[in-house]
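**Q** Curious how this folds, go ahead:
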Amino acid sequence: MAQTDFNDLMWFLAVTEEGSFTRAAAKLGVVQSTLSHRIKKLEAQMGMRLLARTTRSVATTEAGERLRRALAPRVSEIEAEIAALMELRDRPAGSVRITLSHHALTGLIWPKLRPVLRDYPDIRLELSVDGGFRNIVEDGFDAGIRLGESVEQDMIAQRVGPDWRLVAVASPGYLAARGRPAHPQDLLAQECINRRLVTAGGLYAWEFEKDGKELRVRVEGRLTLNDEATMVAAALEGVGIAYVPEDMVAPHLASGALELLLDDWSPRFAGYHIYYPSRHQNLPAFKVVVNALRQ
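**A** Here you go, the predicted structure:
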């Protein structure tokens, strides 16, 4: 087989990342027909199809996915080494990509990283909201932010936020109509707002704890969501009982728009941590981001 052009491999990765020849061509700054020609050339050299094309999207074939998984972490390593050379510059520079949940972003991370954009004009941030767990190496992220108990064991992890808890809340109007649960098992007779787990696909079993006794309740209800902000909005409208991070409903509890339920049963969870491969820890831009988050 003729020697493969490294640019063709990079262009192939761009198509897989964007899921579209049009978007990939725009990202690379090339004409779409040129990009398509180069990918066909790469497939011809390898003697196999790498991409399955439809009128609306592009997906990897089995061979293409294997190639993507082989290339992505190696390209990430090369980019990390190049970024390390930027220590020679006066100011930290480069891109930092982080995957995290919506709750972590709005309540904790964004307020800490906003000053980084102000103080370091050569640092670029990409914050990707995702409720599931991502393989940060394979998916090209520099770091992830998850609860401490969820961090992968082979990663460096540093705490960036305090412990917090989920709480059950409902509107006064709902409680006047349906009554107030006194025990987690009482939720089985209530209208609860279920949470769909993004990664596993199942429904979240509400976790409670009191005096060392742990209890999980699979609640019932006509509404299922996977967005905590919408769950809070639904609870405010009297749709049912929601089980959400306490900081998201603190203003509504203070105003009386929502009432706290089963307070003594609400357990605390290990706070958010930033986790990343060891090779990232000495990159200047990345160090700035981590230091900002640890404040």
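
**Q** alpha carbons only for contacts and neighbour counts from here, please
**A** OK.

**Q** ranges for the helices of the stretch 151-295 of the chain?
**A** For the stretch 151-295 of the chain, the helices defined by DSSP state H, counting those that start in this stretch occupy 172-178, 228-236, 246-255, 284-294.

**Q** I'd like those as JSON lines, with distance to residue 107 and mean neighbour count appended.
**A** Formatted as JSON lines, these follow (distance: least, Cα to Cα, whole Å; neighbours: other Cα atoms under 10 Å):
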{"stretch": "helix 172-178", "distance to residue 107": "25", "mean neighbour count": "15"}
{"stretch": "helix 228-236", "distance to residue 107": "11", "mean neighbour count": "19"}
{"stretch": "helix 246-255", "distance to residue 107": "8", "mean neighbour count": "15"}
{"stretch": "helix 284-294", "distance to residue 107": "12", "mean neighbour count": "18"}
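
**Q** to compare against the first, here's another:
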Amino acid sequence: MSENLNDLRAFLRVAEAGSFTKAAGQMGVSQSALSHTIKALEERIGIKLLNRTTRSVSTTQAGEQLLNDIAPLISDIEQKLSALNEFRDSPRGTLRINGTEHVIHSILWDRLSRFALDYPDIHLEITTDYTLTDIVKDRYDIGIRLGHTVDQDMIAVRVTPDMQMMVVASAEYVRIHGKPETPADLDNHRCLALRLPTHENLMNWELQKSGSGEQQEIVHYHPQPVMIFSHAHLLVKAATDSLGIAWVPTAMVRKDLQSGKLIPLLSEWLTSYDGYYLYYPHRRQSSPLFRLLVDALKLK
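**A** Predicted coordinates:
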């Protein structure tokens, strides 16, 4: 029996996404067309591959076996086809990238923009979120995250220097409410916070006092915010509009600091983290598209 590779790819997408709606969106087809494709595949082979309910889709035992068998094979075929780009005058294909809003917008955008101009036949799909997305499961080609969050079995390439976090507010806010002199003073101020979707909790502020000693003082501050946001750029906008104090990446507010829209607070309490890394599975490293993007984004 000869099966259409596109039908098997459609089954793979639905099985991995656990949803016809999500898989259809990824593939750019209608949900009804995708459902018809899977139903026809099941009828041809005479085996039920998916259990369907009104809320979810899961693989049957036979479907799970097929998924495990064909996923690496289809991935290998796609990589082999992608490698043929080396024989084209202009590389082409699609790269799906997942990263945080901060690193895409504030740090890497100029490099991504230049890459898109240099290689117009390479289509970029960029998704920003703050979850620790499984790029293999969700079929992203590349992830960009802070170094300590990257899985050890991934190839990782550093794309930014260390990330520094700082406390900021507008001059107008300070004029009205005064400056906090110590982390404890934050309890008397209007704090702005970011909600992390992974565990639905608020991001705590890790304030590290500068100094040369080995035992540096670190305060883990749990803000009681007057406003909560799901994206960092709204957090910064609220701070520039004098709505409160925010703890943000220095790179994100550098222009606002230079223009005077924001001023640094608790300047002795700056915290640094390992920088951002571009990462991807080992099987992707031979792809010419990956090599082009890695060379464009890596830290020079």
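
**Q** TM-score for this pair?
**A** TM-score for the superposed chains, counting by TM-score structural alignment, normalised by the length of structure 1: 0.85, backed by 288 aligned residues with a Cα RMSD of 3.0 Å.

**Q** Out of the helices of the stretch 151-295 of structure 1, which is closest to residue 160 of structure 1?
**A** Proximity to residue 160 of structure 1 (Cα to Cα) singles out helix 284-294 among the helices of the stretch 151-295 of structure 1, at 4.8 Å.

**Q** helices or strands up against the closest one?
**A** Packing partners of helix 284-294 of structure 1 (3 or more Cα pairs under 8 Å, 6 or more residues apart in numbering; DSSP states H and E): strand 94-100, helix 110-119.

**Q** Residue range in structure 2 corresponding to the longest one, please.
**A** Under the alignment (TM-score structural alignment), helix 110-119 of structure 1 falls on residues 109-118 in structure 2.

**Q** Tell me which residues of that stretch come out buried.
**A** Neighbour counts using 16 or more other Cα atoms under 10 Å place 112, 115 of stretch 109-118 of structure 2 among the buried residues.

**Q** mean shift of that stretch relative to structure 1?
**A** Superposed on structure 1, stretch 109-118 of structure 2 shows a mean distance of 1.7 Å to its aligned residues (mean Cα distance after the TM-score superposition for structure 1).

**Q** Can you give the distance from that stretch to the centre of its chain?
**A** Offset of stretch 109-118 of structure 2 from its chain centre (Cα atoms, centre = their mean, to the nearest Å): 18 Å.

**Q** The helix or strand hosting residue 127 of structure 1 versus helix 284-294: what angle between them?
**A** Element membership of residue 127 of structure 1 [criterion: DSSP states H and E] is strand 123-129. Using axes from the mean of the first three to the mean of the last three Cα atoms, to 10 degrees, the interaxial angle of strand 123-129 of structure 1 with respect to helix 284-294 works out to 60 degrees.

**Q** so what does strand 123-129 of structure 1 touch, helix or strand wise?
**A** In this structure, strand 123-129 of structure 1 makes packing contacts with strand 94-100, helix 110-119, judged by 3+ Cα pairs under 8 Å, 6+ apart.

**Q** closest to residue 155 of structure 1 out of these?
**A** Distance to residue 155 of structure 1, taken as Cα to Cα, is lowest for strand 94-100 among those, at 14.2 Å.

**Q** and residue 238 of structure 2, how far is that from residue 189 of structure 2?
**A** As for residue 238 of structure 2, its distance to residue 189 of structure 2 is 14 Å (criterion: Cα to Cα, to the nearest Å).

**Q** Number of residues surrounding the closest residue to residue 59 of structure 2 other than its chain neighbours?
**A** Spatially, and ignoring its direct neighbours in sequence, residue 59 of structure 2 is nearest to residue 50 (4.4 Å; Cα to Cα, 6 or more residues apart in numbering). Using other Cα atoms under 10 Å, residue 50 of structure 2 is surrounded by 21 other residues.

**Q** Could you do the one 4 residues further on as well?
**A** Under the neighbour criterion other Cα under 10 Å, residue 54 of structure 2 is assigned a count of 5.
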